[in-house]
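Novice: Can you look at this prediction? I've put the sequence above it.
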Amino acid sequence: MAPAPLPDDDSRPVVLDRRDGPFGEVVLRRHGELLQIIANGCFLMDTSDGRSERLLVTAALDALDDRPDPAVLIGGLGVGFSLEQAAAEPRWGRVTVVEREPAVIDWHRAGPLGARTAPALADPRTELVRADLLDHLRTASATYDALCLDIDNGPDWTVTSGNDGLYSPTGLATCRARLNPGGVLAVWSAQPSEDFPRKLRNAGFTDVRTREIPVARGVPDVLFLASHHLARQSA
């Protein structure tokens, strides 16, 4: 009797690409209709939802004043939700995306993720920069009205070595220095943090607030928002 064929279903992920990158192994796989990114064996993100990643950009824009053509920097390309949201909003005058993983950039430019993000990447306002985000913030001459950071799993749980430096006092001070007056820092996190709002205030940010976004399973995603207002000069 011939063996029964394996079930033709979507129960097992299929690896589409596996790379040894400068910061460890990164994997793109398909699980049913979803595309997933795995870094050093840890699940990072997939294409299942994206509400909180889109809200990261929307909330930053809502927190700005009515200045014309504000510039936004998106830290981390991921599966492209934040980029898509920014490109869909005509108010943004300039959209810069900083991503340090060559594989992730390739998957968007010439791979399966490009089916989602090709129009956003082709938008003349969009610039895709391959760089470590903190290095870019330290060395770039441009300033921004909003920084929307979706790096690793957030300030309290980083998978990749070195990412925690972005959320350190020095890293937050670098973010603040790159913002125009009245600008907004928006940070995505996979979990709440009791300590991070205090770190933001200690770094000189004001109007620090948090927003939780429920997810299907587990703790909610969290957005941290903070403003960069220059101190008033005494008379």
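Specialist: Looks like it arrived, so ask away.

Novice: From now on I want contacts and neighbour counts done on CA atoms only, so please keep to that.
Specialist: Fine.

Novice: Let's verify Pro119: helix, strand, or coil?
Specialist: Put simply, Pro119 is helix when judged by DSSP: H, G, I helix; E, B strand; the rest coil.

Novice: tally of neighbours for it?
Specialist: Pro119 is surrounded by 13 other residues when neighbours are defined as other CA atoms under 10 Å.

Novice: what sits against it?
Specialist: With contacts defined as CA atoms under 8 Å, 6 or more residues apart in numbering, Pro119 is in contact with no residue.

Novice: any idea where the helices of this structure begin and end?
Specialist: With DSSP state H, the ranges of helices along the chain come out as 51-63, 81-87, 102-109, 114-122, 133-139, 169-178, 196-202.

Novice: Export the ones you listed as TSV, with columns for distance to Gly162.
Specialist: Rendered in TSV, the data for the helices of the chain read as follows (distance: least, CA to CA, whole Å):
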stretch	distance to Gly162
helix 51-63	22
helix 81-87	22
helix 102-109	17
helix 114-122	27
helix 133-139	10
helix 169-178	11
helix 196-202	17
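
Novice: what's the closest of these to Asn153?
Specialist: helix 51-63 (11.9 Å; CA to CA).

Novice: Identify all contacting residues around the closest one.
Specialist: With CA under 8 Å, 6+ apart as the contact definition, helix 51-63 has outside contacts at 81-82, 84-86, 146-148, 150, 184-188, 213, 221-223, 225.

Novice: try stretch 39-50
Specialist: For stretch 39-50, the surrounding residues in contact (CA under 8 Å, 6+ apart) are 24-27, 34-38, 78-79, 81, 152-153, 159-160.

Novice: That one: how far from the chain's middle?
Specialist: Here the centre of stretch 39-50 is set off from its chain's centre by 12 Å, with CA atoms, centre = their mean, to the nearest Å.

Novice: Centre-most residue in this structure?
Specialist: When CA atoms, centre = their mean is applied to the chain, the residue found nearest the centroid is Asp150 (2.5 Å).

Novice: Next one for the comparison:
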Amino acid sequence: MARFTLLGTATIPGKGTELRLLQRNDEFSIKIAGSTGELMNSRLHGSEDALATLACERISELPSPRVLIGGLGMGFTLAAALKSLGSDAQVTVAELVPEVESWNRGPLGGAAGYPLEDPRARVHIGDVVELIRQSPAAFDAILLDVDNGPEGLTRKENDWLYTSAGIHAAQAALTPDGVLAYWSAGQDPAFTERLKRAGLSVEPVTVRAHRPGKGARHVIWLAW
């Protein structure tokens, strides 16, 4: 079996943790240096696709829908959002690590079909938390896949997004008919209750990492 080749490294701002982009044939992997596990793999993106599809189908009939995605990753959520929306949509991706955008404009981009080349897509390099705080009633959908879920893995500051204050800030950045969608590696009943206490209707959806019936079970919360 072919071995992975290192294509690039990047440091997470404020953390010092190194991300590593690797390639083996047509397969890509993003890992944290020193860790044996993967953050992302280009062959396992079913739940990232579902994050966009489940949320965007709720707003697809709105005129000129505006979507915010927290975390570019390998571009699969962005690609699925663009596929689900019409030509008048605008999708903003907030990405903290500049090199991740460069990777997606380079060889990694082919895995998801180069969604950054779509004129409806734009990238905001910076913290999605700050963009949410600065954008009252700006988005019809906010899709958050910035970490491992309610318990941050790569960056402890990400935990704030899942607190009551973070949920209220995200609500304030939504239009009146907007929807929030959160990706997680696993269930978290406490987070479900936190969303409900914020006055939101909540639907946790279990999806597969690979495709229907295959791969690990991940969770997407839809809240509106």
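Specialist: Great, that's in hand. Bear in mind that the values here come from a model prediction, so they are computed numbers and not experimental data.

Novice: Report the TM-score for the pair.
Specialist: These two chains, once laid on top of each other, score a TM-score of 0.87 by TM-score structural alignment, normalised by the length of structure 2; 216 aligned residues with a CA RMSD of 2.1 Å.

Novice: who wins for proximity to Asp20 of structure 1 among the helices of structure 1?
Specialist: helix 102-109 (9.0 Å).

Novice: Mark which of the contacts of stretch 39-50 of structure 1 are buried, thanks.
Specialist: Buried residues within these, defined by neighbour count using 16 or more other CA atoms under 10 Å: 26-27, 35-38, 78-79, 81, 152-153, 159.

Novice: right, so of the helices of structure 1, which gets closest to Val15 of structure 1?
Specialist: Proximity of the helices of structure 1 to Val15 of structure 1 was assessed by CA to CA; the nearest stretch is helix 102-109, lying at 12.9 Å.

Novice: and the closest one, what does it pack onto?
Specialist: Here helix 102-109 of structure 1 touches strand 14-21, helix 114-122, going by 3 or more CA pairs under 8 Å, 6 or more residues apart in numbering; DSSP states H and E.

Novice: I'd like to know which of these is closest to Ala177 of structure 1.
Specialist: helix 114-122 (26.9 Å).

Novice: Check the mean deviation of that closest one from structure 2.
Specialist: Taken over the aligned residues, the distance from helix 114-122 of structure 1 to structure 2 averages 3.3 Å (mean CA distance after the TM-score superposition for structure 1).

Novice: buried sites along that helix?
Specialist: Neighbour counts using 16+ other CA under 10 Å place 114, 117, 120-121 of helix 114-122 of structure 1 among the buried residues.

Novice: related to what we said a few turns ago, of the contacts of stretch 39-50 of structure 1, which is the nearest to Gly171 of structure 1?
Specialist: The shortest approach to Gly171 of structure 1 among these belongs to Asp152, at 14.7 Å (CA to CA).

Novice: Just give me the match in structure 2 for that closest one.
Specialist: Aligned by TM-score structural alignment, Asp152 of structure 1 pairs with Asp147 of structure 2.

Novice: what's the distance between its match and Lys156 of structure 2?
Specialist: With distances taken as CA to CA, to the nearest Å, Asp147 of structure 2 is found 9 Å from Lys156 of structure 2.

Novice: next one: Leu6 of structure 2
Specialist: From Leu6 of structure 2 over to Lys156 of structure 2 (counting by CA to CA), the distance is 26 Å.

Novice: Can you pick out the residue with more neighbours from the two?
Specialist: Set Leu6 of structure 2 next to Lys156 and count neighbours by other CA under 10 Å: Leu6 wins out with 14 against 11.

Novice: Provide a list of residues in contact with the residue nearest to the more buried one when sequence neighbours are not counted.
Specialist: The spatial neighbour of Leu6 of structure 2 that comes closest, neighbours along the chain excluded (CA to CA, 6 or more residues apart in numbering), is Leu22 at 4.5 Å. Contact analysis of Leu22 of structure 2 by CA under 8 Å, 6+ apart lists 4-8, 28-30.

Novice: Give the equivalent position in structure 2 for Leu64 of structure 1.
Specialist: Under the alignment (TM-score structural alignment), Leu64 of structure 1 maps onto Ile59.

Novice: Its match and Pro176 touch, don't they?
Specialist: No - in this structure Ile59 of structure 2 lies outside contact range of Pro176 using CA atoms under 8 Å: 11.6 Å.

Novice: quick one: which of these two has more around it?
Specialist: Looking at Ile59 of structure 2 and Pro176 with other CA under 10 Å, you find the greater number of neighbours at Ile59, namely 20 against 13.
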